[in-house]
Structure formats: structure tokens, C-alpha cells
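>>> Need the 3D shape of this:
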Amino acid sequence: MEIGVVLPVYNQRPQYIYECIKSLESQLFRNFQLVIVIDGANTETGKAVKKASKMLTIPYEIIFRNENKGIAYSLNQGFSHLNDCRFLTWVSSDNRHDPKFLQTLYEHLVNAPEETVLVYSLFKLIDQNGKNRVNDEIRRKKLEDFMSRNKADILQQNFIGASFLFKQSAYDKAGGYDSKFEKVEDYEFWIRLLRIGEIKFIAHFLMEYRLNGEHAYTTITQPEDIRIKSIAASHYHHMKQGNTPKVTVMTRFYNQRKNIRQAIESVLNQTLQDFQLIVIDDGSTDNPWEEILQYNDTRIIPVKIENGGKARALNIGLKFALGEYILELDGDDWLEHDTLETIVSGMSKQLDDVDLSLGDRKIYPNTKLK
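Sure thing, here's the model as predicted:
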């Protein structure tokens, strides 16, 4: 078989399982094999999988496991039964796939340059009832801009999404999925996979991603927990690669969207460029996230959390600080162009028992940097 597909299933609504498997049976590309891994699911879910799989006319296998071991473990187990497939993907039991899902991904990967290890596409958002959440054409431009990034940007933000196909050889070389990063196992895997080869973005909607399903991990897990786990995965790989800048700048925003660009760009324009910038959106209601994500720079670590106050936000940021020195910048302030260079130079001349330096500041009432 050319393509191997793994479908991990934990507790799930039977209707969603039926719709997912039906969408796989409806694929125009037929040279694929399906492995369904029942990951300690309840009896109702197991029965639903058995019933829905009877419609399949493509080769398939069902692996039953009484103990729930998570998605990463299930994926590795499923892929181990697909060693003869050139290409691999996996799907969630509450999503639906366009009939051209596999065909389009396959054609693009086969015709891509040899060094390409992954292709991925746009995806639609549906609610728990299968209805479109937003107008796809209105959403398309922003989504294309976000997803068509350089592969190095994966350390800043996961832009790949839920519709993808990758090479078996690259999966083997990357070492498969890591259970230590459960809930963000895909993101952590992408970081390793993208070191091996190139990627290609396909600007077509090829699947429907369901939000707010009762058993979806995005429903049962707090969004902040998922975001923090993603940052932890990125931090782990920054550390592993020895990415330890001279300075970490932490800036926390709360309803200060109008000041974001000024603060961020004052850091990006420093004479000392050996820095990391942790930008923390502390539960703002003025939607600063769009402004923050416009900066495609792997030195920027965007952190989005629930509002809990400045101290909590900075303590979260400190967990991911890589720099030898740390500077805190308020969201409505900015740095002079040589601030980092000046403070690093000053600290380097101090005795070893000096842990803190202070500098003067200028006060500008209701003005912006010119």
C-alpha cells in the first residue's frame, strides 16, 4: 500500500465515528490501508467502531487495547503495522475528510522535490453538530498567511494543523511520536521531523476539524494547558539545540494592543541581537494575538494565558527563559535601541556576586516612539 492511515480512538460519540470512517471509505484514492487503534475506550465506543468499520472496502485492521495509553503510544503502535507503506498520516475520530483528502496530499508529496518530507493543507472548522463555524473564504487569507511559513518557524508556533501526509522514512528517522508530550505530540513531532527535510503547504481545504466535541481533548483540556505544553515542547528543543541567548526579554500585555508593535519592535531593533523575547498575552480582551503572530521570528515565544495578573504571567514566562540575563519590559513601554548592549556590557564588568543592575528611564506622557 502507498499510504498508511492510523485512527486512534478513545471514548467518542458513535455518530462522529461513523462520519469519520465514512469519509475514509469515500476517498477517491484507494491505495491505502487503515489501522484503527481502540485505546482503552468504553464499550459503546468499541461497538461503534466495529459497526462503522463494516462499511470499509479498503484493507483495515482493528487493534483493541483495554488500557488507555494516549495518542502518541497509539500512533506508534498503529504505524508499526504499516511498515510497508511509503507515506503515513493519522486522523481523529471526530473529524471528516474530503473525498480528495488522500489523493491531493499524495499527488503533492510524490511530485515534490525529493527532500520534501511533509505536505499539509488548509482545514475547515465545524461545530459539534457538523456545521461550519466560520465563513471559510473569509478565513482563508489569514489562515494561508499563518500556515505558509518557513519550517524554522515551527519553534515559534505550530502552523501545520490537522491535514497532512509525511514520508515513512522521515518518521523512522525522527524516531516516531513521544509520549512525554501527550496532548501536543504532533507539534513536538513536527519539530523533529522538520529537521530532516522540507515541507510544502497546499492551499486547499481537505478536511473538517471538529471543535467542542464532548470528548475532544480541546474540550476536556483547558486551552491554556495545551498552549503551555506547546511552549514547553519548543523550550525543550531550544535547550537541546543549545539556543541560549545572552538576554531574555519578557513583556506582558493586558489590553494594550495599541502598544504591542512599539514594544516588540523596540526589542527587535536592538544593537545587541542575541536575545529571546517572551511575549505574554495575559488574557486580554482587545485581541492582541493577531498583532503578536505577525512577527515570524523564532526568537519570539508567544504565550497566551488566562488573565491572572502580572506576577503570575511573569512567573510563567520565567519557566521558558533561556537567556543568561533577564529584562522585564512593561507592555506600554519600549527600549532605547542600545539598551540590551548597555546592560550586558555593564553586568559583564561587575563582580560575580552582583545579580541585579538598575538603569534610569525617561517618562513620555501619552506619546509614541518616533
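>>> When you work out contacts or count neighbours from here on, use the C-alpha atoms and nothing else.
Will do.
>>> What are the buried residues along stretch 27-39?
27, 29, 30, 32, 33, 34, 35, 36, 37, 38, 39 (16 or more other Cα atoms under 10 Å).
>>> what does that stretch rub up against?
The contact list for stretch 27-39, computed with Cα atoms under 8 Å, 6 or more residues apart in numbering, reads 1-10, 46, 58-70, 74, 78-79, 81-82, 98-103.
>>> chain center to that stretch, what's the gap?
From the chain centre to the centre of stretch 27-39 is a distance of 24 Å (Cα atoms, centre = their mean, to the nearest Å).
>>> same check, this time on stretch 250-267
From the chain centre to the centre of stretch 250-267 is a distance of 23 Å (Cα atoms, centre = their mean).
>>> now do stretch 74-91
For stretch 74-91, the distance to the chain centre is 21 Å (Cα atoms, centre = their mean).
>>> nearest residue to residue 59 other than its sequence neighbours?
residue 33 (5.1 Å; Cα to Cα, 6 or more residues apart in numbering).
>>> Spit out the contact partners of the nearest residue to residue 182 once chain neighbours are set aside.
Distances taken as Cα to Cα, 6+ apart put residue 72 closest to residue 182, at 6.5 Å, once the chain neighbours are dropped. The contact partners of residue 72, by Cα under 8 Å, 6+ apart, come to 177, 178, 179, 182, 185.
>>> Same question for residue 177.
Residue 177 touches 72, 73, 75, 76, 185, 186, 188, 189, counting by Cα under 8 Å, 6+ apart.
>>> ok but it is inside a helix, no?
No. The assignment for residue 177 is coil, going by DSSP: H, G, I helix; E, B strand; the rest coil, so no helix is present there.
>>> For residue 184, see how far away it is.
Shown here: residue 177 relative to residue 184, a distance of 10 Å by Cα to Cα, to the nearest Å.
>>> The structure of the following sequence is requested for comparison with the preceding one:
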Amino acid sequence: MHSDTLVSIIIPCYNDAQYILQSVNSALNQTYPNKEVIVVDDGSNAETKAVLKKLAPKITKLITQENQGQSTARNVGIKEAKGEYILVLDSDDYFEPTFCEKAVAIFESRKEVKIISSFVNRVIDDKIAHVFKPYGGNIKPFLSNNQATGSCMILKSDFLNVNGYDEKMRKGFEDWEFYIRLLKDGGEAFVIQEPLFNYRLRNDSTTSKANKIKYDLLKYIYMKHQDLYKANYELFISHLLNRIEREETEKIKNTHRLEFKIGKTILKPFRWVKSVVK
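Next up, the predicted model:
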């Protein structure tokens, strides 16, 4: 593969009329020259469809389907892609212009790499709230947590080798499960040490919804890949115990905060009386 190899940027879209323009423009404005942009309309509402219709002349391909979920939308778009490199981008997020250029250079120089992401600007109301720094690495850290971002660059050949995203996973964590399958037989995820990806923090995002049912999603992943977790039993148990300890510590902190607030409220009138009496 050479620096003129085609990059296919896949953008699944579901009811993101407010943000899809910025997402598509961030794909079109990549400094890497040889690219195509494919948008998959996953059963969006009329408002979003109107925006996509205006965007259609600017992009390579617009695919329209009934709502089937993000995993299916990604799979459909990637299977239509002609590029050897695939960049997956959610329709409410956006990349900085140099991401593709830098990611392709890494793929060409490091053959062990299967996933490329970067540091992340977490955005609230169009303002950067803070920078998140995923770790990347091989399969072992990925058994505990997702160490990359949902929007990343991969090779289409690797995507095909593992049969794409799990289409049963419609409620979140599908990117993490996909990365486990990509890395289980070797390779690593590389993280560019710059905030080249912008992720919107939203109350109605897929990630927010997934966190509300995270234990069901974790169970699905653990059971699906139980051979991997059995092979890394000590690491997995240590992770689970650390998770339980952290959550219990946080509960204690929250309880103390609540008790302090209640106590302060109850004692406030007594303190006032005491000050008057003095």
C-alpha cells in the first residue's frame, strides 16, 4: 500500500440534522487527498433527510435504508467502500483535517497496527470540555475496557476477516466488541498523541444510553468471548475486583456528601438561633 491508497470515510447517520453537515465537512476537508465519503442514512427523520439531500452532491455515495442500528449501518457502508483504509465516523462527531494523513502514514510504517485513533476533544455545547486520552495497546487491555474511540481507522481486509460489527449489538459497546475480535489473534491499537477527534457529549447519545444498561452489555461481551477471558483469568478477575472496589469507594463518597448536605441543612436553623441568643 502507498500514500495514494484510497481512504473510505463511512458516516452512519440517524436523526442528526443538527450535526451531520459538520461531520461530513470534516471528512471532505481531510488533507489526505485520495478519499471517498459514504453516508448511510439509517432511517432518519424528514428533517435529517432534507439535510442529507443537500449534501448528496458533495459526497461519493448516499445509502438509504430502514432503521437497523449503527452496527448494520457501518457494515453496509464499509462493504460498499472501495478503499483499503476505512475511517468510521459518527454523524455527530468530527475529525481535525490532518487525521487521515497522519493515520495512513502510521499504517504504512507499522505493520502490526490494526486500529488507529487519537486523543479526543470532548465537546459540550460546541466548546471543548476536556481532552480524553485512550491508551491503545494489544488485546489484553481491551479485555478490561475499550482503549480506543468508536470513530477510528482500520483496514478493510481486517474488517472482512472478522465479519464486521456485531449486528445484534444495537444498544452500544459494539465498537469495543469489534476491536476485541480485531486484536484477539495479534496486532495493536495505535493512539496518535494529539486531539484530532472531536466527540460530542450528549445526554441522548448512544454511549449515554449504553451506560444505563452497561451490565447487560458487559455480560454479552464476556459470554461471547469467554474463551479469551478464561485464557486471561487472573487479569480479568483483577479487573473485576478493581471495578467493584472503585464503585464501592465512589458510593461511600457520595453517601458522605449527601449526609453532609442533609446535616448542614438540618443544623442551619439551630446555628441561627444560637447566634441570635449570643
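>>> Given these two chains superposed, what TM-score do they reach?
After superposition, the two chains reach a TM-score (TM-score structural alignment, normalised by the length of structure 2) of 0.78; 243 aligned residues with a Cα RMSD of 2.6 Å.
>>> could the buried residues of stretch 27-39 of structure 1 be laid out in a markdown table, adding distance to residue 148 of structure 1 and secondary structure?
Output for the buried residues of stretch 27-39 of structure 1, formatted as a markdown table (distance: Cα to Cα, whole Å; DSSP: H, G, I helix; E, B strand; the rest coil):
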| residue | distance to residue 148 of structure 1 | secondary structure |
| --- | --- | --- |
| 27 | 26 | coil |
| 29 | 25 | coil |
| 30 | 29 | coil |
| 32 | 27 | strand |
| 33 | 29 | strand |
| 34 | 29 | strand |
| 35 | 30 | strand |
| 36 | 31 | strand |
| 37 | 32 | strand |
| 38 | 34 | strand |
| 39 | 33 | strand |
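>>> Nearest to residue 341 of structure 1 among these?
residue 39 (53.2 Å; Cα to Cα).
>>> Tell me which residue of structure 2 lines up with that closest one.
Matched to structure 2 by TM-score structural alignment, residue 39 of structure 1 sits across from residue 42.
>>> quick one: that match and residue 31 of structure 2, what's the gap?
28 Å.
>>> Repeat that for residue 7 of structure 2.
With distances taken as Cα to Cα, residue 7 of structure 2 is found 12 Å from residue 31 of structure 2.
>>> between those two, what contacts are shared?
Contact criterion Cα under 8 Å, 6+ apart; residues shared by residue 7 of structure 2 and residue 31: residue 100.
>>> In the stretch 201-350 of structure 1, what residue spans correspond to strands?
Using DSSP state E, counting those that start in this stretch, the strands of the stretch 201-350 of structure 1 run over 247-253, 275-282, 300-305, 325-330.
>>> so which of these gets nearest residue 233 of structure 1?
Here strand 300-305 is closest among the strands of the stretch 201-350 of structure 1 (Cα to Cα), at 11.8 Å.
>>> Could you tell me where the closest one falls in structure 2?
So strand 300-305 of structure 1 sits over no part of structure 2, by TM-score structural alignment.
>>> count of neighbours near residue 48 of structure 2?
As a burial measure, residue 48 of structure 2 scores 19 neighbours (other Cα atoms under 10 Å).
>>> Would you check that it makes contact with residue 54?
No. Checked against Cα atoms under 8 Å, the pair residue 48 of structure 2 and residue 54 is beyond contact range at 10.1 Å.
>>> Apart from its neighbours in sequence, what residue is nearest residue 146 of structure 2?
Nearest to residue 146 of structure 2 is residue 176, by Cα to Cα, 6+ apart, at 5.2 Å.
>>> Could you check which helix or strand contains the one you found?
helix 174-183 (DSSP states H and E).
>>> mean per-residue distance, that helix to structure 1?
Helix 174-183 of structure 2 differs from its equivalent in structure 1 by a mean of 0.5 Å after superposition (mean Cα distance after the TM-score superposition for structure 1).
>>> who's in contact with that helix?
71, 114-115, 138-139, 142-143, 145-146, 148, 150, 158-159, 162, 164-166, 221.
>>> can you name the residues of structure 1 that that helix overlays?
Taking TM-score structural alignment, helix 174-183 of structure 2 hits residues 185-194 over in structure 1.
>>> Could you list which residues are in contact with the corresponding residue of structure 2 for residue 26 of structure 1?
Under the alignment (TM-score structural alignment), residue 26 of structure 1 maps onto residue 29 of structure 2. Neighbour list for residue 29 of structure 2: residue 97 [criterion: Cα under 8 Å, 6+ apart].
>>> same thing with residue 7 of structure 1?
By Cα under 8 Å, 6+ apart, the residues touching residue 7 of structure 1 are 34, 35, 36, 37, 75, 90, 91, 92, 93.
>>> what's the spacing between the first one and residue 91 of structure 1?
The gap separating residue 34 of structure 1 from residue 91 of structure 1 is 10 Å, by Cα to Cα.
>>> which residues are in contact with both of those two?
5, 6, 7.
>>> Show me what residue 91 of structure 2 lines up with in structure 1.
Counting by TM-score structural alignment, residue 91 of structure 2 corresponds to residue 93 in structure 1.
>>> Roughly how far does the residue nearest to that match when sequence neighbours are not counted sit from residue 6 of structure 1?
Spatial nearest neighbour of residue 93 of structure 1, chain neighbours left out: residue 17 (5.3 Å); criterion: Cα to Cα, 6+ apart. From residue 17 of structure 1 over to residue 6 of structure 1 the distance is 14 Å, taken as Cα to Cα.
>>> burial of the nearest residue in space to residue 48 of structure 2 that is not next to it in sequence, as a residue count?
When the adjacent residues along the chain are set aside, residue 48 of structure 2 lies closest to residue 17, with 4.3 Å between them (Cα to Cα, 6+ apart). Neighbourhood size, residue 17 of structure 2 [other Cα under 10 Å]: 19.
>>> which residues touch residue 17 of structure 2?
Residue 17 of structure 2 makes contact with 47, 48, 49, 51 under the criterion Cα under 8 Å, 6+ apart.
>>> Where does it sit: helix, strand or coil?
coil.
>>> can you tell me which helix in structure 1 is longest?
For structure 1, the helix with the greatest residue count under DSSP state H is helix 223-240.
>>> Now that helix: buried residues?
In helix 223-240 of structure 1, counting by 16+ other Cα under 10 Å, buried: 226, 227, 228, 229, 230, 231, 232, 233, 234, 235, 237, 238.
>>> Next: stretch 187-205 of structure 2.
Residues of stretch 187-205 of structure 2 classed as buried: 187-192, 195-201 (neighbour count, 16+ other Cα under 10 Å).
>>> Check structure 1 and tell me which residue is nearest its centre.
Per Cα atoms, centre = their mean, the C-alpha nearest to the average position across structure 1 is that of residue 158, at 2.7 Å.
>>> Aligned to it, what sits in structure 2?
Superposed on structure 2 with TM-score structural alignment, residue 158 of structure 1 falls opposite residue 146.
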